[in-house]
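K.L.:
Here is a sequence with its predicted model. Questions after.
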Amino acid sequence: MKRKHPTSPTTKATMIEHAIKAAQKNFHIFPVHPAGTVRDGRIVDKEPMVAWGEAATTNIDQIIEWWIRQPTANIGISCKKSGLLVVDCDIYKQPWHLKGTSHEWIHNLYGPHVDGEDCLRAISERVGADWAHTRQTYRVQTGRMGVHLYYRWPGEIRASQASPVRGLLDVRTNGGRHGGYVLAAGSATAAGPYQCEADLPIQNCPTWLIELVREKLAPPRITTPLDHTGPGNYLGLIQTVRMAHEGNRNQATFWAARCMCADGASQTVCEQLLTEPARIVGLTDREIFSTIRSAYRAQTQKKEA
């Protein structure tokens, strides 16, 4: 479904009203930097203003205190604390080329301009689910005119935060140390506002969707974790990542990966050795692989300079 931002004027609720409404839905919320906030030359209007993993709450007094202090703050929802799975269906930024991937068949149905909702619909139909019923849940249109679909997630099941279709279909729930978070209706980023598209009851997560996003068994452990193609011993780097504190986890992983690249270890070996310790300290697979890619790119550029 292709969406447009509304052009007709509507009565605009204050951000604190949106925050209270979210809390009344039993969403555990926290303040996020306001739309267009720039820090160190980059936009941070999706970044929390507090230690959200612990701070997210439904306590109205705390919420009022936060938004009186910062009336234009965006509203973040902790999916883990709220017992939610939120499926983020993004829109295409360019024609997506899935040829040679397990999702190539999606192009056969929808052509080159595939968006996240196309993907989710195609997957649901492929497993025999009723797409119309699947969509009958609370939905929020995002600033980029994608859509968030909200479902109740069974807390006893651990979810992955890996993208079912990278770049188009993401999930936020209880994966990782604190789970994931999304912006609530009423928020706005530089791309546009987040608006409730369907204020429906949040339905239980369909079984097929649980199976799609639940945490998969980790790959078999490497029997000799220090065997690799380079000459170094990486136990110290592995321990550095394993002992990293929150706020330093990405930096520690980035530094360790650059050291391994400089030592001659392949990116594949680096991912094999650093993924487990990075998971232990709470990074998602998406964050881990992205950080390692960035580290190898930076180190390679340094070598070539």
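P.N.:
Thanks, I have the structure now.

K.L.:
For the rest of this, base every contact and every neighbour count on C-alpha atoms.
P.N.:
Will do.

K.L.:
tell me the strands in the chain, going along the chain?
P.N.:
Taking DSSP state E as the criterion, the chain carries its strands at 29-32, 38-39, 42-43, 74-78, 84-89, 139-141, 147-152, 169-172, 181-183, 188-189, 192-193, 195-198, 203-204.

K.L.:
Going by contacts, tell me the helices and strands next to the first one.
P.N.:
Counting by 3 or more CA pairs under 8 Å, 6 or more residues apart in numbering; DSSP states H and E, the packing neighbours recorded for strand 29-32 are helix 15-24, helix 60-69, strand 74-78.

K.L.:
one step back: okay, the strands of the chain in a markdown table with distance to A159 and mean neighbour count next?
P.N.:
A markdown table is the format used below for the strands of the chain (distance: least, CA to CA, whole Å; neighbours: other CA atoms under 10 Å):
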| stretch | distance to A159 | mean neighbour count |
| --- | --- | --- |
| strand 29-32 | 20 | 27 |
| strand 38-39 | 32 | 10 |
| strand 42-43 | 29 | 12 |
| strand 74-78 | 14 | 28 |
| strand 84-89 | 9 | 26 |
| strand 139-141 | 20 | 24 |
| strand 147-152 | 13 | 24 |
| strand 169-172 | 9 | 22 |
| strand 181-183 | 14 | 24 |
| strand 188-189 | 27 | 23 |
| strand 192-193 | 28 | 18 |
| strand 195-198 | 25 | 16 |
| strand 203-204 | 15 | 16 |
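
K.L.:
Of these, which is nearest A218?
P.N.:
With CA to CA, the closest approach to A218 among the strands of the chain belongs to strand 169-172: 18.7 Å.

K.L.:
which other residues reach the closest one?
P.N.:
Outside of strand 169-172, the residues within contact range by CA atoms under 8 Å, 6 or more residues apart in numbering are 79, 84-90, 116-117, 119-120, 161-164, 179-182, 213.

K.L.:
Could you give the separation of that strand from the chain centroid?
P.N.:
Computed by CA atoms, centre = their mean, to the nearest Å, the chain-centroid distance of strand 169-172 equals 6 Å.

K.L.:
Use this one as the comparison:
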Amino acid sequence: MDGLWRAVCATAGRGWPVFPTVAGAKRPAVADWERWASTDPDRLRVWWARSEWSNPAVATGRAGLVVLDLDDPARHGRPGEEHGVRVLERVTGRRAPATFTVRTPNNGLHLYFTAPDSVVLHNSASRLGPSIDTRAHGGYVLAAGSVTPDGRYETEVDTEVRSLPPLLVEALTPPPPVDAVVVVTDASAGAYLRAALAGEVRRIRDAEPGTRRASLLRAAGRMGRLPGLTDAAIVTALREASEPHMADGAYSLVERERAIADGIAWGRRRPRRITVTR
């Protein structure tokens, strides 16, 4: 119990509200845990006196955190797939930032970041790519020092918690919850699609350093949602728009082509509703 209580105190000492899980497991032992998660020593003592083998879990939203959960697929019966670390590097075009990091028992990593002030982020599953989930508002992670039947959660990088990089903020920002039906006439349908494509081209060209690859990915996704645009038209326009960033070294040729292809594929699975009238 001493080790778990030290983990509780260390986590709450960082200012992160915690709550107990079922002993030795990940399931919350407290109803309405996000509301009741706390850093108050008296409340924590009461909880852990009742169940000394409970793990401390961090309520990420209450803590002002976004935690990237990078899985090792080989430890989950998916050999041959990329580790979440590699996927993150491929998506962002750079190594993961040095921030407070916890290694999970199954060789995964929890990367802790401070949440942005500009947008409220919630949990996500594979939004950034395979083997990457995120925990933010509405989510929690087991703290360093927790123990499950698979093993112990250990601090891997003990450093300050960095801000969530802008390109990840942009990539994790959810789209508007409901699409309006776009109604166009036969005569204006082509003009609507050209204007939409031109708008995405401008967004790519105007993207700030640090957001350029994410901007390209999101533009490809939005254009992929428009059934009237062919893949070839999207690829041609986005390649041309991205050339200045390629020249600046924002991403490689392979990274650019992968971002465009992944974005279009995502959009094709989520087509917008466009009604053409005569």
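P.N.:
Thanks, I have it. These numbers were taken from a predicted model, which means no experiment stands behind them.

K.L.:
Send over the TM-score of the superposed chains.
P.N.:
Aligned and superposed, the two chains score 0.60 in TM-score terms (TM-score structural alignment, normalised by the length of the second structure); 178 aligned residues with a CA RMSD of 2.1 Å.

K.L.:
For the strands of the first structure, could you give me TSV that also reports distance to Y296 of the first structure?
P.N.:
Putting the strands of the first structure into TSV (distance: least, CA to CA, whole Å) gives the following:
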stretch	distance to Y296 of the first structure
strand 29-32	31
strand 38-39	26
strand 42-43	22
strand 74-78	32
strand 84-89	29
strand 139-141	36
strand 147-152	33
strand 169-172	25
strand 181-183	28
strand 188-189	31
strand 192-193	34
strand 195-198	39
strand 203-204	41
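
K.L.:
quick one: which of the ones you listed is nearest R258 of the first structure?
P.N.:
In this view, these are compared for proximity to R258 of the first structure by CA to CA, and strand 42-43 is the closest at 23.6 Å.

K.L.:
Does the closest one pack against any helices or strands, and if so which?
P.N.:
Based on contacts counted as 3+ CA pairs under 8 Å, 6+ apart, there is no element that strand 42-43 of the first structure packs against.

K.L.:
now it: how far from the chain's centre is it?
P.N.:
18 Å.

K.L.:
The lengthiest helix in the second structure maps to which residues in the first structure?
P.N.:
Of all segments of type helix in the second structure, defined using DSSP state H, the longest is helix 186-206. Across the first structure, nothing matches helix 186-206 of the second structure (TM-score structural alignment).

K.L.:
now for the following helix or strand past that helix, which elements pack on it?
P.N.:
Using DSSP states H and E, the helix or strand that directly follows helix 186-206 of the second structure along the chain is helix 212-224. Applying 3+ CA pairs under 8 Å, 6+ apart, we find helix 212-224 of the second structure packed against helix 84-92, helix 166-172, helix 186-206, helix 231-247, helix 253-268.

K.L.:
Is it possible to get TSV of the ones you listed that adds mean neighbour count and distance to P41 of the second structure?
P.N.:
Shown next, in TSV, are those (neighbours: other CA atoms under 10 Å; distance: least, CA to CA, whole Å):
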stretch	mean neighbour count	distance to P41 of the second structure
helix 84-92	20	35
helix 166-172	18	33
helix 186-206	16	49
helix 231-247	16	51
helix 253-268	19	46
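
K.L.:
A98 of the second structure is nearest to which of those?
P.N.:
Checking those against A98 of the second structure by CA to CA gives helix 84-92 as the closest, at 12.5 Å.

K.L.:
quick one: that closest one aligns where in the first structure?
P.N.:
Under TM-score structural alignment, the alignment places helix 84-92 of the second structure onto residues 116-124 of the first structure.

K.L.:
likewise stretch 58-72 of the second structure?
P.N.:
With the alignment judged by TM-score structural alignment, the segment of the first structure matched to stretch 58-72 of the second structure spans residues 77-91.

K.L.:
sorry, back to before: reformat the helices and strands packed on strand 29-32 of the first structure as JSON lines; add distance to C259 of the first structure.
P.N.:
JSON lines is the format used below for those (distance: least, CA to CA, whole Å):
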{"stretch": "helix 15-24", "distance to C259 of the first structure": "44"}
{"stretch": "helix 60-69", "distance to C259 of the first structure": "42"}
{"stretch": "strand 74-78", "distance to C259 of the first structure": "34"}
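
K.L.:
so which of those comes closest to S290 of the first structure?
P.N.:
The closest approach between S290 of the first structure and any of these, judged by CA to CA, belongs to strand 74-78 at 22.4 Å.

K.L.:
on average, how far is that closest one from the matching bit in the second structure?
P.N.:
Once the two are superposed, strand 74-78 of the first structure sits an average of 0.6 Å from its aligned residues in the second structure (mean CA distance after the TM-score superposition for the first structure).

K.L.:
other SSEs contacting that strand?
P.N.:
For strand 74-78 of the first structure, the packing partners by 3+ CA pairs under 8 Å, 6+ apart come out as strand 29-32, strand 181-183.

K.L.:
so the shortest one aligns onto which residues of the second structure?
P.N.:
If I follow you right, that is strand 181-183 of the first structure. Counting by TM-score structural alignment, strand 181-183 of the first structure corresponds to 140-142 in the second structure.

K.L.:
How far off centre is the matching stretch?
P.N.:
Its chain's C-alpha centre and that of stretch 140-142 of the second structure lie 15 Å apart, by CA atoms, centre = their mean.

K.L.:
before we move on, what about stretch 22-37 of the second structure?
P.N.:
Relative to its chain's centre, stretch 22-37 of the second structure lies at 23 Å (CA atoms, centre = their mean).

K.L.:
Next, the distance between the ends of it.
P.N.:
Using CA to CA, to the nearest Å, the end-to-end distance of stretch 22-37 of the second structure comes out at 15 Å.

K.L.:
Would you mark the buried spots in it?
P.N.:
Residues A23, A25, K26, P28, A29, W33, E34, A37 are the ones in stretch 22-37 of the second structure that count as buried (16 or more other CA atoms under 10 Å).
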